[in-house]
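[1] Pasting the sequence and the predicted model now:
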Amino acid sequence: MTEDIIREKLEFLKPIQFHLKNESELHRGHRGNNGGEHFNLYIVSELFENKNIMERHRLIYEALEGLIPGTIHALSLKTISPKEL
């Protein structure tokens, strides 16, 4: 299951909070959808401290390399450090 793979690949971030929602059903039949899944990820990690949004997103995209594009068609990210809660 793709959700399990994503969770596994992002374990290195030691998330304090991790909410992953598959929103693929909302996008069925949209132009340009190659069959990959759509996800919304909310993640809180101490490893995001002192990193800007681009650096945080880069950590995630690098960890999910090989899944995007393809298995994952779209990924919406909300990356938070504990101090931002």
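    Thanks, I have the structure now. Numbers count the residues shown, from 1 in each chain.
[2] From now on I want contacts and neighbour counts done on CA atoms only, so please keep to that.
    Will do.
[3] can you give me the strands for this structure?
    Along the chain, counting by DSSP state E, strands occupy 17-22, 37-44, 72-80.
[4] wait, which of the ones you listed is closest to Met54?
    strand 72-80 (9.9 Å; Cα to Cα).
[5] In the closest one, which residues are buried?
    Within strand 72-80, the residues that qualify as buried by neighbour count (16 or more other Cα atoms under 10 Å) are 72-75, 77, 79-80.
[6] then this one, side by side with the first:
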Amino acid sequence: MDENQIRSKLKALDPVHLEIEDFSDGCGKKFKLLVVSDAFDKKPLLERHRMVNTALVEEMPHIHALTMKTLTPEQWKNSKSLDC
């Protein structure tokens, strides 16, 4: 499992920004995601995470740990402005 495989599958969510970090010492089993997409607009957090999990359904058996932050573009813009 590598970042490119995950990136390819998450294109289904049409992200405006996507960060993928492999924190598994190179074995491709643990990932952190930041997914910014209009598809998350008016969706609760649980539904957003389900959308990501659905996009990665074929990869999930190979992933040991997945941490994700799912934001709308507006939320991302506001969170970046707080990072002084």
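    Received, thanks. What you see is a predicted model, and the numbers here were worked out from it, not measured in a lab.
[7] before we move on, the earlier item: may I see the strands of structure 1 organised as CSV, with distance to Lys51 of structure 1 added?
    What follows is those, written out as CSV (distance: least, Cα to Cα, whole Å):
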stretch, distance to Lys51 of structure 1
strand 17-22, 18
strand 37-44, 13
strand 72-80, 10
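[8] Out of those, which is closest to Arg28 of structure 1?
    Of all the strands of structure 1, the one in closest proximity to Arg28 of structure 1, counting by Cα to Cα, is strand 37-44 (9.4 Å).
[9] Now do the lengthiest helix in structure 2: which range of structure 1 does it align onto?
    Among the segments of structure 2 that qualify as a helix by DSSP state H, the longest is helix 45-55. Applying TM-score structural alignment, one finds that helix 45-55 of structure 2 aligns to the residue range 53-63 of structure 1.
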